[in-house]
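Could you look at this predicted model? Sequence included:
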Amino acid sequence: MSRSTASATLTSKTWKGVAAGVAAVAILAGGGASFAEWRASAAADNAATITSGVLDISSNNNGTWTNRAGVEINPAEYVIVPGEELTYTESMTIDAEGDGLEATVSTNIPSHTGGPELVAALRDAASLSVTLDGETYAPMSETEGPSAIVPTNDGEQTVGIEITIPFDAVEQVAQGQHVNIGALEVTVAQTPMAG
């Protein structure tokens, strides 16, 4: 009996000692003790300043509307008929700076509202071309609407904007309707970079 009691007492003391040791380690680890470590640094060989570019467009306030015959008109007072074609021409300034920068020039013609048949006829037939340094950039495709991709050079460039809106209708379609194009806009946006 006494041997069994002594064994139980010894085991109890052993576990108490282990618990005390674990507690001491925990106190050392979390109680403000510090562990030294080696550390070094060196300046990068090719460190440099990174500079962002610019892309902007502004109107030169010289826009004109002409009819199929090339006569200047006021579209607010002009009444179109099937077979007519209206053209808006203006020079704008693109300010572009950035390596590998290309831009898409587009118009907001598809967003204009008015008589539904007339809106559809003008929107679907509208096209845009951009002239830069004597070269004309036509729409990317017929399905992408009135827009064109143009290369950009560092600094300001004057581009010619021409928006052509033919009107074709049959029978009684699109008669007596109006489309508000007073908020006509030209937008320039960066094209996604390849790679």
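Structure's in. What do you need? Numbering: from 1, shown residues only.

C-alpha from now on. contacts and neighbour counts both.
Will do.

Other residues contacting stretch 43-57?
92-98, 187-190 (C-alpha atoms under 8 Å, 6 or more residues apart in numbering).

the strands in this structure, which residues?
Using DSSP state E, the strands of the chain run over residues 54-59, 64-66, 72-73, 85-97, 102-107, 127-132, 135-137, 147-151, 155-166, 186-190.

For residue 8, which of those strands is the nearest?
strand 186-190 (81.8 Å; C-alpha to C-alpha).

Between strand 127-132 and that closest one, find me the angle.
Calculated by axes from the mean of the first three to the mean of the last three C-alpha atoms, to 10 degrees, strand 186-190 forms an angle of 70 degrees with strand 127-132.

Turn the strands of the chain into TSV, including mean neighbour count and distance to residue 10.
Shown next, in TSV, are the strands of the chain (neighbours: other C-alpha atoms under 10 Å; distance: least, C-alpha to C-alpha, whole Å):
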stretch	mean neighbour count	distance to residue 10
strand 54-59	15	81
strand 64-66	16	105
strand 72-73	14	111
strand 85-97	19	83
strand 102-107	21	84
strand 127-132	21	96
strand 135-137	14	95
strand 147-151	20	88
strand 155-166	19	89
strand 186-190	16	81
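
With distance to residue 36 added, can I get those strands in a markdown table?
Supplementary listing: these in a markdown table, determined by distance: least, C-alpha to C-alpha, whole Å:
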| stretch | distance to residue 36 |
| --- | --- |
| strand 54-59 | 49 |
| strand 64-66 | 76 |
| strand 72-73 | 83 |
| strand 85-97 | 50 |
| strand 102-107 | 53 |
| strand 127-132 | 65 |
| strand 135-137 | 66 |
| strand 147-151 | 57 |
| strand 155-166 | 55 |
| strand 186-190 | 52 |
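
Presented hereafter is structure B, for comparison with structure A:
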Amino acid sequence: MSPAAQHLPSESPARGARNRHTGKAVLAGVVAVGLLAAGGGTFSKWSEEKAIASDDIITAGELSMSTPTVFWTDGTGRTIEPDTYRIVPGDTIELHASTTVTAKGDTLEGALELQFPAELQKEIDELAEAGYVSYDVTFSSGAKTTQDSYPITKNDNGHVVEAIATFTWDADKTTDSFGENADTSLTGTKLVLTQQ
């Protein structure tokens, strides 16, 4: 092997200039990608915002009723005062309770019911089962008449609904002195309106 120094062939000036330009271009690309990836400065991830339905308002409906108007009638439809009217076997008396319903809601479904206090309902049921008293509850408005409860939809909005509870004492049932001078409080009786 020759001890003389060996020289690698040198690049031509034109080729060296071309490599330097390519290196700068690659470096600039790496820097640009780095800026985009970092999300900093002007070169962040692209985004855009546009308002939709900005003036729309969503509104809740309502299910409510006015304070009931209450009165009593006898079997002939004559108004009576329950505090002073004295019931005897064969009599019929009716409790009338009417209210104006507010029912706003496109898919609203509800029910209006007449509810007696638990102890009174138990007493009524026992008398009915023994055959002393019969009773039923009817609901009516200009739109419909139903038994036991009144179904509510948005079509009932603004309607006056009347609940009528009818009590009839059996005149043929022998009771000796059972029920004489008895009194019953209806405190706690109410109309109940609920969504279904």
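Everything's here; your move. Fair warning: this is a prediction, and the values are worked out from it, not measured in the lab.

Of the contacts of stretch 43-57 of the first structure, which pair is most distant in space?
92 and 98 (19.2 Å).

Run a quick neighbour tally on residue 120 of the first structure.
For residue 120 of the first structure, the neighbour count with other C-alpha atoms under 10 Å is 15.

Look up how far residue 58 of the first structure lies from residue 105 of the first structure.
Taking C-alpha to C-alpha, to the nearest Å as the measure, residue 105 of the first structure falls 12 Å from residue 58 of the first structure.

same question, residue 3 of the first structure
Taking C-alpha to C-alpha, one finds residue 3 of the first structure at 101 Å from residue 58 of the first structure.

What is the nearest of the contacts of stretch 43-57 of the first structure to residue 154 of the first structure?
Out of the contacts of stretch 43-57 of the first structure, the member with the shortest distance to residue 154 of the first structure (by C-alpha to C-alpha) is residue 97, at 4.4 Å.

Alignment lookup: the closest one to the second structure.
Using TM-score structural alignment, the partner of residue 97 of the first structure in the second structure is residue 104.

Verify the contact between its match and residue 159 for me.
No. Residue 104 of the second structure lies out of contact with residue 159 (C-alpha atoms under 8 Å); the separation is 12.0 Å.

Now do the shared contacts for the two.
When contacts are counted by C-alpha under 8 Å, 6+ apart, the set common to residue 104 of the second structure and residue 159 is empty.

Please tell me how far the counterpart of residue 54 of the first structure in the second structure sits from residue 193 of the second structure.
Residue correspondence to the second structure (TM-score structural alignment): residue 54 of the first structure is matched to residue 62. In this structure, residue 62 of the second structure and residue 193 of the second structure are 12 Å apart, going by C-alpha to C-alpha.

what does residue 45 of the second structure give?
From residue 45 of the second structure to residue 193 of the second structure the distance is 55 Å (C-alpha to C-alpha).

now do residue 127 of the second structure
27 Å.

ok, now which ones touch the equivalent of residue 161 of the second structure over in the first structure?
Here residue 161 of the second structure is matched to residue 159 in the first structure, going by TM-score structural alignment. Contact partners of residue 159 of the first structure, counting by C-alpha under 8 Å, 6+ apart, are 91-94, 130-133.

Across to the second structure, which of those hold up?
Conservation of the contacts of residue 159 of the first structure in the second structure, assessed by both residues aligned by TM-score structural alignment, their matches' C-alpha atoms under 8 Å: retained contacts are 91-94, 130-132.

Distance to residue 65 of the first structure for these - can I get that in TSV?
Listed next are those as TSV, based on distance: C-alpha to C-alpha, whole Å:
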residue	distance to residue 65 of the first structure
91	13
92	15
93	19
94	21
130	16
131	17
132	20
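
Tell me the one of the residues you listed nearest residue 22 of the first structure?
residue 94 (72.1 Å).

State the distance from the nearest residue to that closest one once chain neighbours are set aside to residue 161 of the first structure.
Excluding the flanking residues, the one nearest residue 94 of the first structure by C-alpha to C-alpha, 6 or more residues apart in numbering is residue 57, at 4.4 Å. Residue 57 of the first structure is 12 Å from residue 161 of the first structure, where distance means C-alpha to C-alpha.

Need the overlap of contacts for these two.
With C-alpha under 8 Å, 6+ apart, residue 57 of the first structure and residue 161 have common neighbours residue 92.

Can you list the buried residues in the longest helix seen in the second structure?
For the second structure, the helix with the greatest residue count under DSSP state H is helix 13-38. Buried positions in helix 13-38 of the second structure, judged by neighbour count with 16 or more other C-alpha atoms under 10 Å: none.

what's the spacing between it and its chain's center?
Centroid separation between helix 13-38 of the second structure and its chain, computed with C-alpha atoms, centre = their mean, to the nearest Å, is 66 Å.

go on, stretch 122-141 of the first structure?
The answer for stretch 122-141 of the first structure is 20 Å, by C-alpha atoms, centre = their mean.

Same question for stretch 19-34 of the first structure.
Counting by C-alpha atoms, centre = their mean, stretch 19-34 of the first structure is centred 56 Å from the centre of its parent chain.

for stretch 144-152 of the second structure, same thing?
The answer for stretch 144-152 of the second structure is 20 Å, by C-alpha atoms, centre = their mean.

Ends of stretch 45-58 of the second structure, what's the gap?
34 Å.
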